[in-house]
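Student: Sharing a model prediction with you, sequence too.
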Amino acid sequence: MPATAKNCIFLMMEGGPSHIDTFDPKPVLAKLHLQEFVREGKQKSAMESGKRYYVRSPFKFRRHGESGADMAENWTHLAAVADEICFFRGCQVDSVNHPTAMYQMNCGNRFGGDPGIGAWVTYGLGSMNQNLPGFVVLPEVSYPQGGSANWSNGFLPACFQGTPLRPGGSPILDLQPPVGVTVEQQRRNLDLLARMNQRHAAQHPDQEDLSARMLSYELAFRMQTEVPGAIDLSSEDEKTRSMYGIGSAATDAFGRKCLLARKMVEKGVRFIQLYNGTWDSHDYIERAHGNLVRGVDQPIAALISDLKQRGLLESTLIVWCGEFGRTPDNGVRGGTAYGRDHNPNAMTIWLAGGGCKAGHTIGATDETGMTAVEDVHHVRDFHVTLLRLLGLDDNKLNYYHAGRFKQLSQFGGNVIESLVTGLAPLFP
C-alpha cells in the first residue's frame, strides 16, 4: 500500500493537556465563570460528582497563519508554523483514568498487554537501519502512568518493543564493553552464546522469546558503533542547538529530545515517541500549563521547521496529543487556583507533515468544550488513520494471539478522510 510517511514522531503530552487552554478557545466560559451547576447524565468518576463550577481560560487566544489557526497566546513559536499543522477536535476515548487512557491511546486497549503503536509500525514496516532499534522512546525521568507497558511489544515478538533512551547522562547504559574487553573478544563471546542459544532453541521451538533475545544481543553489538553518532548533539552547530532551545533552562530537556528525534529520523528509525508531562492540572492551570507550554513550544516548532528545511517533513508524520482532554469546569478544590478535570469526550490532537491536511482544523466541540460534536471519531479511527499514513492497513496488520487475529484498533475502524490528503485508494 503506498505510504505518505516513512517515519513517525509521536509527541505524548502525558497527563491530559487542556484543549480549552491550548488550541480550542471557548469564549462563553468567560460569561459562565464560577457559575455553579450539577452535571447531568451518567458519571464516570468521583471527579464529576457534587457541585461544579465553570472556569474560564486564563489565556487569551489568537489566530495565526493563513489558516487562522487558534492558539493560546503562549504558543509564540508554534504560531509561526501554524500552517503546517492539522488540528483535530473530534477525537474521543473511553477512559477517564490516566493508566487506562494512556494504554488506549498508545496501544488501542484500555487494559494493557497489547503492543504499542510503534511496535505495530515496526512489525508492519520493518527497520530502515539494522544497527538501530525501529522503535525508540524518550521518556521523562519518571515513567508515565502505566509505565513501560505503553511501549511494550505485547504479544508481538520481543524484538518489536520500544527501546527507551535515558533523558540524562548516557542514553543507554552499558553500551560500551567493559574496560579491557576488546571488540574481538566480545564478538567471540557472542558467537559462543549464539551457538548455545541456537541449540537450546532447536530443542524448545515453542519458546519464541529466546530467538528475540538472540536478535537483541546482535542489535546491541551493532548499536555500539551506530548509537554514539546518532545521539551526539555536540555535532550540531550552535545555531541549530539554540533553535531547539538547548542551553536554556525551560526548554533544554525537551529541546534535546526533539533534536534527537530529528537525528533518529535521519538515521532511519521508524517510530520515535517523546514524552512530556505531567499535564494533569486539576488546580493552578495557569501556572502549570504555562510552564509546560514554555518547555515544549520552541522545541516542537524547531522540529517542524528543521524537518521541513531538510526535506524530511513530507515523509515524517508528527503527532501531538495527550490521553484525553479536560473539562470546562471543576470543583474549585484549590479555591481561586482554578484547574480542570479529566475529559474523555473532547480533546485536541494535531498532526504535521506526513500527508496530513496541513492548515486545517477538523471537527469541533460544543460551546463549553465538554463534548465533541462535529467529525466525531473514536480513537480507534485515529489509530487506523495514523497507520494508513504510514502505508499500513489496520485490517491486514494483525497477529494471531489467544485464539483470534488481533490488531491495533481492536475491532477495526475507519480512516478519518478529512485529516489526510493525497492518499491512494485502499485495495482489497
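Tutor: That came through, no problem. Numbers count the residues shown, from 1 in each chain.
Student: alpha carbons only for contacts and neighbour counts from here, please
Tutor: OK.
Student: quick check, Val136 in a strand?
Tutor: Yes. Counting by DSSP: H, G, I helix; E, B strand; the rest coil, Val136 is found in a strand.
Student: Near it, how many other residues are there?
Tutor: For Val136, the count of nearby residues is 24 (other CA atoms under 10 Å).
Student: can you check Leu313 too?
Tutor: 22.
Student: Is it in contact with Gly354, as I believe?
Tutor: Yes. Here Leu313 reaches Gly354: they are 6.5 Å apart, a contact under CA atoms under 8 Å.
Student: Between those two, which contacts overlap?
Tutor: Contact criterion CA atoms under 8 Å, 6 or more residues apart in numbering; residues shared by Leu313 and Gly354: none found.
Student: Kindly check the end-to-end length of stretch 275-282 for me.
Tutor: Using CA to CA, to the nearest Å, one end of stretch 275-282 lies 20 Å from the other.
Student: neighbouring contacts of it?
Tutor: Residues from elsewhere that reach stretch 275-282, judged by CA under 8 Å, 6+ apart: 11-17, 137-140, 144, 254, 288-289, 292, 330, 338-341.
Student: Take this one as well and set it beside the first:
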Amino acid sequence: MFPEFNPHPIFKDYVRYETRRQFFRRGASLMGAAALGMLAPGLAKGAEKVASLSHAKNQPIGPHFAPRAKRVIYLHMVGGPPQMDLYDYKPAMGEYYDKDLPESIRMGQRLTTMTSGQARFPIAPSKYKFQQHGKSGMWVSELLPWTSKMVDDMCFIRSMHTEAINHEPAICYMQTGNQITGRPCLGSWVSYGLGSMNSSLPTFVVLVAKPTNTEQVQAISGRLWSSGYLPGQHAGVSFRSAGDPILYINNPNGVDAKVRRSMLDGLKALNEMNYHDVGDPETHTRINQYELAFRMQASVPELTDMSGEPESVYQLYGNEAKKPGTFANTALLARRMVERGVRFVQIYHNNWDTHANVSGRLPMQCKDVDQPCYGLIQDLKQRGMLDDTLVIWGGEFGRTIYSQGGLSKDNYGRDHHPRCFTMWMAGGGSKGGTIYGETDDFSYNIVKDPVHIHDFHATALQLLGMDHERFTFRYQGLDQRLTGVEASRVVRELIA
C-alpha cells in the first residue's frame, strides 16, 4: 500500500528512549497477543482490528448514563470575586466596622504575604445594599440588578472552598483539579469523554474577554486549557477578539482551496507512513487536527459573523455585545458556538483581584458581566437550550472580610480567601432556586454543607452523564481522573 520508507533516525529514538516500564508493558501485550493468536486466531485478529480502529480514531468514551447536560459554558471570573459584596450577605458586620477580625474566627489560618505583616485586620463590611429576590429569597447585591431577576433559574453554592491561596495554583486547581500544571482541564476531560457534536468546529473553545477596567489584570496562561496527558486533540482552541478569530484561518496569497486540499492529502499520506512505522497515536491526532483546521476555514467565518443577529438580541445582552472582545460579545459568541455544536466554551473575564479600590473597580466588573449573564441565560431559555446546557459562574477563591491596607467608609480592599466563596450554576439539570451551604457571620468559615473543588467537578461530570470515579485515563501506570484520589462526592442537592 505504501512505498518503502526508510525512517529518519529520530523515529528510531522513539523506541531507543522508551522506559523499562513501557518496554515490559509492550512486551506483555505482545506475548498476550501471541498466546491469543495460537488459541483463537480469528478472535485475536478481530480484537486487534477493533482496538486499532478505536485507538486510531480517538473515539470518545461516551456517557456512563443518560446526561442532563450536553454542553457547558464556563464563565471564570479571574482574580476571585468578593462573595460578601455580591452574594453572601453579612448584615452583622455593620457592628464590626474597623474592629479586628477575632482570632476565634481566623484560628491561625494561613494568610498571604500581602496581609500577613499587617498590624491589624480591620473588618470592612460591604458598602453595597442587598435585597432578597425570587421565590428562593436569595440575597443579591445592588451591583447585580439583572442577575437578581433570574435567581430562581440559578443554583447557588455559598460554601465552595479550596486549599490554594495564590492565583496561579488556585486557577489551575479550579480548572484541572490539581494545583500543579500539566493536567487536563475540565473542558479537555469533557472533550475526551463525550467527543464532538460538530466535525467542522472545535469541541472545546476558549475566549478571553477584556474587562472595562484594567487596573490589575492577572496573567492567564494557555496551560489552563491544554490537554495535559490526554491526546492533543482535546486541548482548547483559543479564539481571538481582533483580526482573524484563529491564526492562519485563511490561506496565504496564491494558495487556493484545491491546492490546500492536495497539500493536506500528501501530508496525510506521509503521516500515515510515520504511524505505520512508529505507531505513535499522536500522529493520528495531528492528522485529525489538520483536517479540522481545513473544515474550520468555512465554518469559523460564519460562526463569528454576528451581522445577522437581530437588534432584540443585542438589547438582551446589552450594547457592549456589539464590541468584539467585551464580555457581552463573548457571551453572545458562546451561545452561537453551543448552538452550532461546540461542546465546551470557556470564557475568562479578568481583573477581579481587588486588593484595593473595591469601590472603584467592583461596580465596573459587575457591569461588565451582569446583563450579559442574564442575557445568556434568557437567550438559551428562549431557544430551548437551557435544559441541556450547563452554565457555570465563579472564580478561583473568595476575598477576606477584613481590609487589606487602609480602610475608610468610602473604600477598602480585600485579600485572597480560600476558606469560602460563592459559585453558581444554571441549566443543564442543575436545581434552579437552590441556595446551598452557609458561612459564618464573617464570611470566613463554612458552617454548613461544605463543597470542595473536587465535589464540584464530580457534580458537573454527573450532570454530563459521567461517573467521576470511573471516568479515567491511563497515564504513567495510574488511572488518572479529574477528581484525583481524594474522597469526593456528587452533591445531589444541586441536581434537579
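Tutor: Alright, I've got the coordinates. Computed from a prediction, not measured in an experiment: that's the story for all the values here.
Student: Report the TM-score for the pair.
Tutor: Once superposed, the chains reach a TM-score of 0.94 (TM-score structural alignment, normalised by the length of the first structure), with 420 aligned residues with a CA RMSD of 1.9 Å.
Student: now the helices for the stretch 151-300 of the first structure?
Tutor: For the stretch 151-300 of the first structure, the helices defined by DSSP state H, counting those that start in this stretch cover 183-203, 208-231, 238-243, 252-266, 285-309.
Student: Most tightly packed of those?
Tutor: Most buried of these, by mean neighbour count (mean count of other CA atoms under 10 Å): helix 252-266, with a mean of 23.
Student: That one vs the second structure - mean distance after superposition?
Tutor: Helix 252-266 of the first structure: mean distance to aligned residues in the second structure after superposition is 1.2 Å, counting by mean CA distance after the TM-score superposition for the first structure.
Student: What is the aligned counterpart of Ser305 of the first structure in the second structure?
Tutor: Structural alignment (TM-score structural alignment) places Ser305 of the first structure against Gln378 in the second structure.
Student: Let me fix that, I meant to ask about Asn7 of the first structure.
Tutor: Residue pairing (TM-score structural alignment): Asn7 of the first structure is matched to Arg71 of the second structure.
Student: Quick one: residues contacting its match.
Tutor: Contact analysis of Arg71 of the second structure by CA under 8 Å, 6+ apart lists 338, 342-344, 388-390, 428, 464.
Student: Distance to Tyr314 of the second structure for those residues - can I get that in JSON lines?
Tutor: Compiled in JSON lines, the contacts of Arg71 of the second structure are given as follows (distance: CA to CA, whole Å):
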{"residue": "Val338", "distance to Tyr314 of the second structure": "18"}
{"residue": "Val342", "distance to Tyr314 of the second structure": "22"}
{"residue": "Arg343", "distance to Tyr314 of the second structure": "24"}
{"residue": "Phe344", "distance to Tyr314 of the second structure": "23"}
{"residue": "Asp388", "distance to Tyr314 of the second structure": "23"}
{"residue": "Thr389", "distance to Tyr314 of the second structure": "21"}
{"residue": "Leu390", "distance to Tyr314 of the second structure": "22"}
{"residue": "Gly428", "distance to Tyr314 of the second structure": "24"}
{"residue": "Leu464", "distance to Tyr314 of the second structure": "30"}
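Student: Show me which of these is closest to Pro145 of the second structure.
Tutor: Leu390 (22.1 Å; CA to CA).
Student: helix/strand/coil for that closest one?
Tutor: Here Leu390 of the second structure is strand, with the state taken from three-state DSSP.
Student: count of neighbours near the counterpart of it in the first structure?
Tutor: Superposed on the first structure with TM-score structural alignment, Leu390 of the second structure falls opposite Leu317. Neighbours of Leu317 of the first structure under the rule other CA under 10 Å: 24.
Student: Can you name the residues that contact Leu317 of the first structure?
Tutor: 5-9, 351-356, 389.
Student: what do you get if the cut-off is 7 Å, keeping everything else the same?
Tutor: 5, 7-9, 352-354 (CA atoms under 7 Å, 6 or more residues apart in numbering).
Student: Next one: the aligned residue in the second structure for Phe155 of the first structure from Thr147 of the second structure, what distance?
Tutor: Mapped onto the second structure by TM-score structural alignment, Phe155 of the first structure lines up with Tyr229. Here Tyr229 of the second structure is placed at a distance of 38 Å from Thr147 of the second structure (CA to CA).
Student: What of His355 of the second structure?
Tutor: Distance of His355 of the second structure to Thr147 of the second structure, given as CA to CA: 24 Å.
Student: neighbour count winner among those two?
Tutor: Using other CA under 10 Å as the criterion, His355 of the second structure and Thr147 rank with Thr147 on top: 23 against 20.
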